[in-house]
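>>> below are the sequence and a predicted model for it; my questions follow.
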Amino acid sequence: MIFQTVRLWKLRRKTKKIEKTFIQHRHRLANQDRIQIDALINETFSRISRKDAAGAITSFEKLNEACHRYLSLPLVLRFGLYTVGLAVTIVVALIIRQTWFELYEIPSGSMRPTLKENDRLAVSKTTFGLNIPMKPKHLFFDEKLPKRGSIVVFTGNGMNIENNRTNYFYLFPGYKQYVKRLIGLPGDSLYFYGGKIYGIDKEGQDTKLHEILTPNEHIPFIYLEGNIRSNRQTNSYYGTSYIYQMNSPIAKITEEVFGHFKGSLISKQKVEDLYELYGMENFATSRIVPKEMVSDPFYRKAGAEYFLELTHHPSIRQIDLDYDHALHHGPRPHVEMSYIPLSETQLRHIFDALYSARFQVIGGR
């Protein structure tokens, strides 16, 4: 008895759905077809009311067959409706992702130990204001809401970041999103000293940084020779090249007669050479290289299989014609190269302390 009641209830619900569709599209049916479907609907409801399950099923099957024959939309119209529905879905998804919230997956270990590789985040986009879709701008942005030490998501649009372009849904070009910790606000001055990061606000007061940054386990790096952009609108082959650090011009290289180059500083700081800016004389970029890549015989006498290559002290007093990290050929500030031979024990110590920003770390290390 219970199963029969449930079956009749399902038939009533399906019949009501067909009746609603029939009312919406009855105007495009022939008169005799309208009469036939209307009679089948009434017959089905009548049998359901009398609790005639077998008769109701038979009437519903006839009704369903008639609806498929007379109420089915043409193929072209169905394709058009599916296309419109898909387009509306994509637009709604884009609006939600751009203005409300978005899901992210951490691809690298640059935010360790707070966030690790493959961590998933749901990020609100209304915390500081209302996002303008497809633009790196806000409506009703409140500059008092961002706090030092909080984790934020920002776009690479307009920033001096390499390889920051991507395609959303494999179709729409855009810029990559970055998940980082906010350590400075507009007007702050940040500097590194002794492996730690310090800040001074626009009023000259020391800023209190997030406790996870003390001590600092990861010191951010920049290309010592800077990001070099050429201006070839002059008659010379290379023209005038400008050296940028953190998206600000700090020096320029001018091509002179007979293929000579001259470097000069345009930074407001009172320094004599490039490496004196930002304390770069205290740092070096490094990589481990095999002995075959060490051309200086002085270092090769050490007999080590691997060396720690240090690149340091970029200088505009000497300009080299070379390739940069992006394989662009042109004038570059001269950099000093030093090598330290590495023993097997030292290599093991280095490997134990390494983690990368671009591959998954096995075992949580």
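That came through fine.
>>> rest of the way, CA atoms for contacts and neighbours
Fine.
>>> what about the helices in the stretch 51-200 of the chain?
53-70, 75-99 (DSSP state H, counting those that start in this stretch).
>>> comparison target, given below:
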Amino acid sequence: MACALPNLSTKGTHMGKLGRLKKALQHCWKQYRKRGKQLEKGAKQQFTEAFHELEEAITKRDVTRGKVWREKLEDLCKTHIPRSWLRATVELVVAIAVALAIATVIRQSWFELYEIPTGSMRPTFREQDHLSVTKTPFGINIPLETEHFYFDPDLVQRGSVVIFSTDKMPVADSDTTFFGIFPYKKRLVKRMIGKPGDTLYFYGGKIYGLDSEGNPIDILLNEPSMAKLDHIPFISFEGTPSQPKRDQIVFSQMNIPVGRLTRRPTGDWKATVFQG
């Protein structure tokens, strides 16, 4: 025994069209209430007829008839109640602001696209690789901030690729802007090998480590991406100079002081190399 079911998709489409007719009626009525008193008698009669016919079509669920009167009503609004330049400007600004706010929340709290600028992550990522990055595995970010609505550090796994902010880090040229408007700190794409409290050391092309409880960190030895590592003794040959005193210059590698130049009272310089 068969049973005929109603066409739910057609019914849903019909209701959607009626909803659009109602929105058009409400929108035109709001415009007419604000500026309709300034219209001539003939134009007012045309509006009255169009409002009546469209409302009746909606009441009787006559979509075809309603569409005809909706178009006539919209034409009347465009002809007799055009938007002022001020209103058009305000609507444009509001639309841009809303779109910008939505895009900011999505990119800051949900996902974002990144391009790899350098070869520091070879061979996992190469220059100009494009990444689609989700921002919800560890928690929920606060847009344009380095804080979180929620964050679970236990979800962050050693050996995984993470993206983090350079905020409050001694990284050169870390300032940028978001959408060319909001002040922003650059993000770095790196592989995380240590968590707070870990002790790590490099020996023989391997990274060995102990966690905060003294347990060996085996993933650093067994992870395929950590199988072959190169030791980089310095980022730049001259290091990063700083001048803590007027007669002294300190050179650092990776934020660790490695040497110092001190100006003597006689005018010559004394060089000191730190041995660890």
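Everything's here; your move. All figures in this text were calculated on a predicted structure; none of them were measured in a lab.
>>> sorry, back to before: distance to Q24 of the first structure and mean neighbour count added to the helices of the stretch 51-200 of the first structure, as CSV?
Shown next, in CSV, are the helices of the stretch 51-200 of the first structure (distance: least, Cα to Cα, whole Å; neighbours: other Cα atoms under 10 Å):
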stretch, distance to Q24 of the first structure, mean neighbour count
helix 53-70, 13, 16
helix 75-99, 16, 13
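>>> please convert those helices to JSON lines, extending it with distance to H138 of the first structure.
Conversion of these to JSON lines gives the following (distance: least, Cα to Cα, whole Å):
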{"stretch": "helix 53-70", "distance to H138 of the first structure": "50"}
{"stretch": "helix 75-99", "distance to H138 of the first structure": "10"}
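>>> F141 of the first structure is nearest to which of the ones you listed?
Of all these, helix 75-99 sits nearest to F141 of the first structure, with 13.0 Å by Cα to Cα.
>>> thought L155 of the second structure was touching F138?
Yes. Contact between L155 of the second structure and F138 holds when scored by Cα atoms under 8 Å: they sit 5.7 Å apart.
>>> which of the two has more neighbours?
Per other Cα atoms under 10 Å, whichever of L155 of the second structure and F138 has more neighbours is F138, with 16 against 10.
>>> the more buried one corresponds to which position in the first structure?
When the first structure is aligned by TM-score structural alignment, F138 of the second structure is paired with F128.
>>> I'd say its match and F141 touch.
Yes. Counting by Cα under 8 Å, F141 is a contact partner of F128 of the first structure at 5.7 Å.
>>> give the residues shared as contacts by these two.
Both F128 of the first structure and F141 lack any common contact, where contact means Cα atoms under 8 Å, 6 or more residues apart in numbering.
>>> related to what we said a few turns ago, which stretch among the helices of the stretch 51-200 of the first structure comes nearest I316 of the first structure?
Of all the helices of the stretch 51-200 of the first structure, helix 75-99 comes closest under Cα to Cα, at 43.8 Å.
>>> so how far does the closest one sit from its counterpart in the second structure?
Compared with the second structure after fitting, helix 75-99 of the first structure deviates on average by 1.6 Å (mean Cα distance after the TM-score superposition for the first structure).
>>> how close does L265 of the first structure sit to M246 of the first structure?
16 Å (Cα to Cα, to the nearest Å).
>>> what does H68 of the first structure align to in the second structure?
Aligned partner of H68 of the first structure by TM-score structural alignment: K78.
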